[in-house]
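> let's see this in three dimensions:
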Amino acid sequence: MPSRLLMIEDDARLASMVGEYLEQAGFAFAHQGDGASGLAAVQESAPDLVILDLMLPGMDGLEVCRRIRSLPGAAASVPVLMLTAKGDAMDRIIGLELGADDYLPKPFEPRELLARIRAVLRRQSPGAAPTQPVLRFGSLEIDRDARTVTVAGKPAELTSYQFDLLVTLAERAGRVLSREQIMEAVRGRELEAFDRSIDVHMGRIRAAIETDVKHPKRILTVRGVGYVFARQQD
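From the prediction side, this is the model:
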C-alpha cells in the first residue's frame, strides 16, 4: 500500500506539479489549499506525512504545525516536512521548535523533496530490528522497536526526528560527535556546516529527558565540536 502524503499549499500550480511527481514515484497524494482545511484533513485521515507550506492564508504553517502536535491520537505524531522561504532561518527554527521533523527552503528541486520524504518515512518504518531493541541508561529507556522513550517510567514526548537524533547519540555513548556527523547519520547526507537547527532539536530532547535542562547530565555539549551522550547511570 503506497504511503499517503498530504500537501498543505496555497499555490495550486505548485501543488499540482509536486503531486504529479510524487504519484509517479509511487505515493498517494492529496492537497489542501489552506491551513484550516489541511488541519481538518490531518485529523480525519492521519496521512503518513504532511508537506506543510509556511505561508498560508488565514492560518499560517507555524500555527498549523502547532495544532497538529496538539491533536488527539495518532494524528499528533504525523511527520511534518515544512516548506520555508529561502534563507529564513528564524521561521525554520520556530517550525522545528513546534515539532516539524524536517524543512526544505523554497524554491526546491522535486528530487530533493522526494529524498527528504523518503528519509523521514524510512525513519518512521525502520527495517530489521536491532539485536538490543531497548537502550537503558539508568532511569532512561529508549525502545528502538516501539520508538518510545521513557524516563523513570514516564513517557518523554519527542518527534520522529528527535527520537532518531537521540538514538544516534545513545548508540555511540561516550563518543563525541560533530553536528555534521549527527545529522549525516540521521538524514544520510551532509548538511551545511553552519546549519544550527541541530541545536534546536537538542534543546527539545534535553527538555524531554533531562532533570535539569540548564545542567544536563545525559546530552553534553562539547564546545566547538558537537555533542556527546554521557555513559553514567543515574
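
> going forward, measure contacts between C-alpha atoms and count neighbours the same way
Noted.

> who touches residue 93 in this structure?
Counting by C-alpha atoms under 8 Å, 6 or more residues apart in numbering, residue 93 makes contact with 197, 200.

> host element of it?
Assessed by DSSP states H and E, residue 93 sits inside helix 89-98.

> now show me the structure for the sequence below, then we'll compare the two:
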Amino acid sequence: MTETRILIAEDEVVLRFLLSETLEDAGYSITEAADGHEAILRLQDTCFDLIIVDYMMPEATGIEVCERLRAGGGPNAAKPVILLTAKVQEQDRIRAEVAGITKYISKPFSPIQLLDEVDALIQLHQGNGQ
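Modelled structure (predicted):
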C-alpha cells in the first residue's frame, strides 16, 4: 500500500500540531501549511490524497484555497477537502459547498471525530480510483 498524504492548512500552531500528531499516529504522512498562501503553494507542487483547511486563515481563507484548487486543475483538483470552522451560519455552509468543500466540520471537534472523517473520505476516494 502506498503512503497516504494529507495537507493540513491551519494557522493555529497548537491545533495544527494536535491534528498532525493524531493523523501521523494513525499512519498518515502529513504536510503542514501555516496559512492559505502556503497551502496554495504546497498544492501546486505535491500530490495529496486529502486536504484539511481552516476557514479563517491569513493570506487566503480555506474557502479561497478550495476555490483555487478546484479551478486550477492539476493533480489535487478532485481530491477531498475537509473544512474546519467555527462559522456555523447556513450561508457559510452554502459558500463552502459552492467552493467544492467535501466535508464541513464545526469547531470544536474531537481529534477522533476528525480521524473518523479522514478515514472514511480516504476509503471512499481511493475506492473510486481518485
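
> care to give me the TM-score?
TM-score of the superposed chains, computed with TM-score structural alignment, normalised by the length of the second structure, equals 0.92; 129 aligned residues with a C-alpha RMSD of 1.5 Å.

> hmm, back to that, mind reading off the mean deviation between the helix holding residue 93 of the first structure and the second structure?
Superposing on the second structure and averaging over aligned pairs (mean C-alpha distance after the TM-score superposition for the first structure), helix 89-98 of the first structure comes out at 1.4 Å.

> in the helix or strand that that helix is followed by, what's buried?
Once the chain leaves helix 89-98 of the first structure, the next helix or strand it forms, by DSSP H and E, is strand 102-106. Using 16 or more other C-alpha atoms under 10 Å as the test for burial, strand 102-106 of the first structure gives 102-105.

> redo the residues you listed as a markdown table? Include distance to residue 228 of the first structure.
Listed next are the buried residues of strand 102-106 of the first structure as a markdown table, based on distance: C-alpha to C-alpha, whole Å:
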| residue | distance to residue 228 of the first structure |
| --- | --- |
| 102 | 22 |
| 103 | 25 |
| 104 | 27 |
| 105 | 29 |
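
> looking at those residues, spot the one nearest residue 25 of the first structure.
residue 104 (18.7 Å; C-alpha to C-alpha).

> distance-wise, check the nearest residue to that closest one once chain neighbours are set aside relative to residue 54 of the first structure.
In space, and not counting its chain neighbours, residue 104 of the first structure is closest to residue 83: 5.0 Å by C-alpha to C-alpha, 6 or more residues apart in numbering. Look at residue 83 of the first structure and residue 54 of the first structure: by C-alpha to C-alpha, to the nearest Å, they are 6 Å apart.

> what does residue 206 of the first structure give?
26 Å.

> show me which of the two is the more surrounded one.
residue 54 (24 against 20; other C-alpha atoms under 10 Å).

> what residues are up against the closest residue to that one other than its chain neighbours?
Leaving aside its sequence neighbours, residue 54 of the first structure sits nearest to residue 61 (C-alpha to C-alpha, 6+ apart; 4.0 Å). When contacts are counted by C-alpha under 8 Å, 6+ apart, residue 61 of the first structure touches 35, 52-55, 82.

> and residue 142 of the first structure? What does it align with in the second structure?
Aligned by TM-score structural alignment, residue 142 of the first structure pairs with nothing in the second structure.

> what is the burial count for residue 61 of the second structure?
19.

> how close does it get to residue 49 of the second structure?
On the measure of C-alpha to C-alpha, residue 61 of the second structure and residue 49 of the second structure end up 20 Å apart.
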